[in-house]
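[1] sequence first, predicted coordinates after that:
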Amino acid sequence: MTPYKVIVVDDSAFMRKIFSDLIEKDPAFQVIDTAVNGRDAVEKITRLKPDIVTMDVEMPEMNGLEALKLIMAEYPLPVIMLSGINEEGMKETIIALESGAFDFIRKPSLTYSQHIEQVGDALLEQLKAAMSARERRAAFKAKEQKKQQKQQQNTEDLTTLTAASAPSKVRRTKPEPVKRQAPLSKKPESAAKRQENGLEPKREKLVSFMPKPPQKPLTVEESPAAPAYAPASSHEQRGDIHQIVAIGCSTGGPRALKAVLEKIPAGLSAPVVIVQHMPPNFTKSLAQRLNSFSGLEVTEAEHGMVLKAGCAYVAPGGKHMRVAQSAGGRYTLMLSEDEPVNGHRPSVDVLFESLLPLSGLKRHAVLMTGMGSDGARMMKRLYDSGVNSTFAESEETCVVYGMPRSAVELHCVSHVLPLQEIAAGLVRAVK
């Protein structure tokens, strides 16, 4: 098997060497070149046509974010961002993920060789996932194109067959009408009499097919001018909620979350709780970024927060998030540093499991793009317990069709939708 071609982009010669060595530990990958900044990277990518790129976020002359946007516009391919831990680097990493980067890796601490090895293992896992996702998407597109071509061919064949089997037009001579003369002694019969004797067809009474006016006023749901959501009441704004939306995602999640949350109106009569697999501190930048796009009030979750309709809560990196009902009947967020589940903390399974006993709430669970199967097992339990609705992002729009596919294979998804339709589906379900 020919190894995948990689270009490593970093302004530090030392980091270029470290990442090149980490990547080439796996014979499936070959570093064909390195670049010292974004401008150098764009030129080499255009000329050498690699399969995948690792890109430092902060570089002189042209940074990783600027280079990424040019790459995605001119030569789209999987790009894994290499991010520092400073606040500006985290913000730009979130924007990079929205702009099409496959995922990101935090740069290793150079004082701990063990940390470098862990980063190397994570990077190789992402490189493999990116290549697998690209090949799967290519196969999916090829399959869809073949299906469309077959449908088009069937349509053309049917049109040809119909045209060939149509009867030819035959010119017919219209027979001369037979003239009959009524006896002069008889008076012409009235139309009614002729109808009675069967000599003239009865004229049917004209029936109006205009629709009848509605017997009752249209409800909010039926009215075409009604908003696509039920605004939150004052009780719900105080924390007396009756529904909840729970979303889980991983690789490709920031872009998917942006696409969904920016289409959900501010008056959604349910809170939205979100688990996005992401390290500590990055989730705060993610929540701030999402808040700038969404009509909902998006924030990073804190322990003990009371859930309110019209608000969205992102689980902080490094902590599990659960929903619990307090003694006063309100629903609050509980954070913990329990052991990782499915290799993740926060874990979608942990969030979904916390919804199981909350039968007083109408619950809506969503799984979007991501590697692995986190969330699928507990979505199955929610589905079997009679949860109100379950959603999964369809393969055609997933960056990685892992978590949603696992749920679909467990037969626990009531709505499989492309990314651009998930928000509308949720709004209908909540309404």
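    Perfect, I can see it now.
[2] please count neighbours and contacts with C-alpha atoms only from this point.
    OK.
[3] residue 101: what's it in contact with?
    For residue 101, the contacting residues are 68, 78, 79, 80, 81, 252, by Cα atoms under 8 Å, 6 or more residues apart in numbering.
[4] now, which of those lie within helices?
    Among these, the members falling in helices (DSSP state H) are residue 68.
[5] and here is the other one:
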Amino acid sequence: MGKIRVLVVDDSAFMRKLITDFLVEHESIEVVGTARNGEDALAKIEEINPDVITLDVEMPVLNGLEALKVIMNKYPRPVIMLSSTTKEGAENTILSLQYGAFDFITKPSGAISLDLHKVKEELKEKVILANSSRRNKTISRFTEKKTPLTVNEYSKIDSIDYKSPTSFDKNHLKSSIVCIGTSTGGPRALQHVLTKIPANIDAPIFIVQHMPPGFTHSLASRLNSISSIEVKEAVNGELVKKGTAYIAPGGSHLKIVKTGTSLTIKIDQSAIRNGHRPSVDVMFDSISELKDYCKVAVIMTGMGSDGSEGLKKLKSTGVVKAISESEQTSVVYGMPKAAVATNLVDKVENVENIAAAIMNFLTNQR
């Protein structure tokens, strides 16, 4: 099998060389060209037809976002964005993921990152992952209309039978919780799901999206602007409201605790779990301690197995329905595959049907 052919796009000659040097350290990666801006990149794509592109967000002539739109339209292939952690950089990064970028790498210290070596291994890993992902199954383009789904739009897919090891009395369960875990490809998947949730949903939604600090606020703001429900970055100590989706802040765990008759958000910097903070397992574990709720757990696209152990705990301690994203629509079929392997998943759904499945479970669970 041939090497992964990469095009490196950055307006800084120093950064182009640095990124190239890092990538070619890996025996499976070959840098076949470089470009100094988006316009130059489009010409190089026509000429050399790379497998994967690394694309700087902030460039003159034609910036990364505008170039990405053309690439996804004319030359669709995996693109990894390189972004700064500024407010504008974070907002543009979230937009790039929704325009079709595979993933992003954060430059540690601005446009010219002399310390880029800190993310060298992450960069190589994501190039390899991007190349191996099933990009021919990219999910359909998003619309930005608010289109809540009603329950009767639910399309059934055969479920995996699951017999709970413990018997639970459903009659005393008067409230519900939705919890969602995702990673690579998650921002676009979340847009597909959250924009189809009706404003009057009778449950709060808790979300862990694997992201570093500085990006989840922009993600929440973007999703809030196009959804009927409220979407926000979770804040430590706030009381939970129905009809609101709470996204774990990048770099912090999200936990939910009972305070009297209410639920309260807890954000902390406790130990990294399975390489992640925020961790889906940590969130699921905390929700498993809430005994008076029906729960719907969703695991969507992402690498690894985060969420599977937490799903086992959820299923063994309460009334839980679990939904996994299908291989067909997952950008990376890692986390959903691990969830299905537990034999605890009740529905496997294409991403465009997950919102309807959630609403169906909430309606019929109690």
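    Cool, got the structure. Computed from a predicted model, the values in this text were never measured in an experiment.
[6] for the contacts of residue 101 of structure 1, which one is nearest residue 409 of structure 1?
    residue 252 (20.6 Å; Cα to Cα).
[7] what residue of structure 2 takes the place of the closest one?
    Counting by TM-score structural alignment, residue 252 of structure 1 lines up with residue 185 in structure 2.
[8] give me the residues contacting the host helix or strand of residue 65 of structure 1.
    According to DSSP states H and E, residue 65 of structure 1 maps onto helix 64-74. Here helix 64-74 of structure 1 makes contact (Cα under 8 Å, 6+ apart) with 37-39, 41-42, 55-58, 77, 79, 81, 92-93, 95-96, 99-101.
[9] now these: which count as buried?
    Buried members of these, counted by 16 or more other Cα atoms under 10 Å: 37-39, 41-42, 55-58, 77, 79, 81, 92-93, 95-96, 100-101.
[10] can you flag which of the residues you listed belong to helices?
    Using DSSP H, those in helices are 38, 39, 41, 42, 92, 93, 95, 96.
[11] wait, which of those is closest to residue 345 of structure 1?
    The nearest one, if we look at those relative to residue 345 of structure 1 and count by Cα to Cα, is residue 93, at 19.9 Å.
[12] I'd say the closest one and residue 83 touch.
    Yes. Between residue 93 of structure 1 and residue 83 a contact is recorded at 6.5 Å, counting by Cα atoms under 8 Å.
[13] shared neighbours of these two, anything?
    Counting by Cα under 8 Å, 6+ apart, the residues touching both residue 93 of structure 1 and residue 83 are 57, 104.
[14] burial count for residue 151 of structure 2?
    By other Cα atoms under 10 Å, the residues close to residue 151 of structure 2 number 17.
[15] ok, residue 1 of structure 2 next?
    By other Cα under 10 Å, neighbour count at residue 1 of structure 2 equals 4.
[16] trace stretch 281-294 of structure 2 over to structure 1 and give me the residue numbers.
    Against structure 1, stretch 281-294 of structure 2 falls on residues 349-362 (TM-score structural alignment).
[17] that older thread, what about structure 2, which of the contacts of residue 101 of structure 1 hold up?
    Conservation of these in structure 2, assessed by both residues aligned by TM-score structural alignment, their matches' Cα atoms under 8 Å: retained contacts are 68, 78, 79, 80, 81.
[18] so which of those comes closest to residue 143 of structure 1?
    Nearest to residue 143 of structure 1 among these, with distances taken as Cα to Cα, is residue 78, at 21.3 Å.
[19] next up, the contacts around that closest one.
    Residue 78 of structure 1 neighbours (Cα under 8 Å, 6+ apart): 51, 52, 53, 101, 102, 130, 131, 134.
[20] which parts of the stretch 251-366 of structure 2 are strands?
    Per DSSP state E, counting those that start in this stretch, the stretch 251-366 of structure 2 carries strands over the ranges 253-259, 262-268, 293-299, 320-325, 347-349.
[21] what helices or strands is the third one leaning on?
    In terms of contacts (3 or more Cα pairs under 8 Å, 6 or more residues apart in numbering; DSSP states H and E), strand 293-299 of structure 2 is packed against strand 175-182, strand 320-325, helix 335-341, helix 354-364.
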